[in-house]
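Undergrad: just coords:
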């Protein structure tokens, strides 16, 4: 059985002890994609280099599939299915055909990342936002600003309120840190 083709029952549930993938997963995947898709990237000359990039892309695809657990979206499921289909194809033997296959595979993985970002499951910024568990979690960029209700959702899932309080994705609360009134400061 292919590792990329696990039964749906195995993919849908995550063992309770397993943590969600780190946000740096996207950065590592983008580095691998840059080897294939960037125009300035050096050409992969040897069969060993090409095999290595294909294996890395397959590994990234498996990890990205785990990042999608919990919130199924039709667009994301379709992107994952398309990328898995390309991953399962036999790698051609001719150099130009291999390059074409590699670009197709990398493009499919890039589409999966775009869908994960659209679903709000991973950070899509070039400098990744701090995770919700970090002490500086409020430094994340705003994903959705809702001034009519006085809060904003940050990229890492934290809800930050106008009174400077926060609600963490885990349900934790960060108390508001309002400045002291003038009378309290002068006395």
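TA: Received it, and whenever you're ready, just let me know what you need. The shown structure was predicted, so the numbers you read here are calculated from the model rather than taken from an experiment.

Undergrad: From now on I want contacts and neighbour counts done on CA atoms only, so please keep to that.
TA: Will do.

Undergrad: Enumerate every residue touching residue 33.
TA: Neighbouring residues of residue 33 by C-alpha atoms under 8 Å, 6 or more residues apart in numbering: 57, 106, 110.

Undergrad: rerun at 10 Å
TA: Applying C-alpha atoms under 10 Å, 6 or more residues apart in numbering to residue 33 gives the contacts 27, 53, 56-57, 102-103, 105-107, 109-110.

Undergrad: Could you single out the nearest of those residues to residue 8?
TA: Closest approach to residue 8 among these (C-alpha to C-alpha): residue 109, at 19.6 Å.

Undergrad: State the distance from the closest one to residue 82.
TA: 9 Å (C-alpha to C-alpha, to the nearest Å).

Undergrad: Show me which of those two is the more surrounded one.
TA: residue 109 (27 against 16; other C-alpha atoms under 10 Å).

Undergrad: in what helix or strand does that one lie?
TA: Using DSSP states H and E, residue 109 maps to helix 95-118.

Undergrad: take a look at this one as well, against the first:
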């Protein structure tokens, strides 16, 4: 499938009827810090009950591990808060009612510390992805410069 280079503002060819253009909008990306804070609140909140089944514990642990991975990508590697959270994520969920709940609380506390660190320090600065037309323009400019240079070289 070949995508058009022309922005979709309406029917470009001026035809009436026929197929309409389909535009796809991206859903706004949810902030990882807010999502992690909500999951931590599910575990550590004052009015949050303990998970009833082992499946609930596994689901919450899976969510918290995902948040640690997402937040870890936004922080510098090697900080103690991140290392502690990653160490807890690498451990398996202990068997038994109380040990599994204690592990879940420890994982939630480590995630909460990581959230606080990300909010305090802020994410790493990432380069903004250039638009495709900027890249095409840069390639065209380089090609044109090479053509001008090749034409200016004396022939022998």
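TA: Sure thing, it's come through. Note that the structure is a prediction, hence the values are computed from the model and not measured.

Undergrad: Could I get the TM-score for this pair?
TA: Here the TM-score for the pair of chains, by TM-score structural alignment, normalised by the length of structure 2, is 0.57; 99 aligned residues with a C-alpha RMSD of 2.3 Å.

Undergrad: and the counterpart of residue 53 of structure 2 in structure 1, what does it touch?
TA: Aligned by TM-score structural alignment, residue 53 of structure 2 pairs with residue 46 of structure 1. Neighbour list for residue 46 of structure 1: 52, 95 [criterion: C-alpha under 10 Å, 6+ apart].

Undergrad: now do residue 141 of structure 2
TA: 135, 147.

Undergrad: Can you tell me how far residue 113 of structure 2 is from residue 92 of structure 2?
TA: Distance from residue 113 of structure 2 to residue 92 of structure 2, counting by C-alpha to C-alpha: 20 Å.

Undergrad: out of the two, which sits in the busier spot?
TA: residue 113 (16 against 11).

Undergrad: what does that one align to in structure 1?
TA: Residue 113 of structure 2 maps onto residue 111 of structure 1 when the alignment is built from TM-score structural alignment.

Undergrad: which residue sits closest to its match in space, ignoring its chain neighbours?
TA: Nearest residue to residue 111 of structure 1, sequence neighbours excluded (C-alpha to C-alpha, 6 or more residues apart in numbering): residue 79, at 6.3 Å.

Undergrad: Tell me the counterpart of that neighbour in structure 2.
TA: By TM-score structural alignment, residue 79 of structure 1 lines up with residue 81 in structure 2.

Undergrad: Give me the angle between the helix or strand harbouring its match and helix 97-121.
TA: Following DSSP H and E, one finds residue 81 of structure 2 within helix 80-90. Per axes from the mean of the first three to the mean of the last three C-alpha atoms, to 10 degrees, the angle that helix 80-90 of structure 2 makes with helix 97-121 is 150 degrees.

Undergrad: quick one: helix 80-90 of structure 2 to structure 1 mean distance?
TA: On superposition with structure 1, the mean distance recorded for helix 80-90 of structure 2 (mean C-alpha distance after the TM-score superposition for structure 1) is 0.6 Å.

Undergrad: for that helix, packing partners?
TA: Packing partners of helix 80-90 of structure 2 (3 or more C-alpha pairs under 10 Å, 6 or more residues apart in numbering; DSSP states H and E): helix 54-73, helix 97-121.

Undergrad: isn't residue 103 of structure 2 right next to residue 61, touching?
TA: Yes - look at residue 103 of structure 2 against residue 61 with C-alpha atoms under 10 Å: they come within range, at 8.8 Å.

Undergrad: Overlap in contacts, these two.
TA: Shared contacts of residue 103 of structure 2 and residue 61 (C-alpha under 10 Å, 6+ apart): 89, 92-93.

Undergrad: Make a markdown table from the contacts of residue 33 of structure 1 and add distance to residue 121 of structure 1 to it.
TA: A markdown table is the format used below for these (distance: C-alpha to C-alpha, whole Å):
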| residue | distance to residue 121 of structure 1 |
| --- | --- |
| 27 | 14 |
| 53 | 25 |
| 56 | 21 |
| 57 | 19 |
| 102 | 26 |
| 103 | 25 |
| 105 | 21 |
| 106 | 20 |
| 107 | 19 |
| 109 | 15 |
| 110 | 15 |
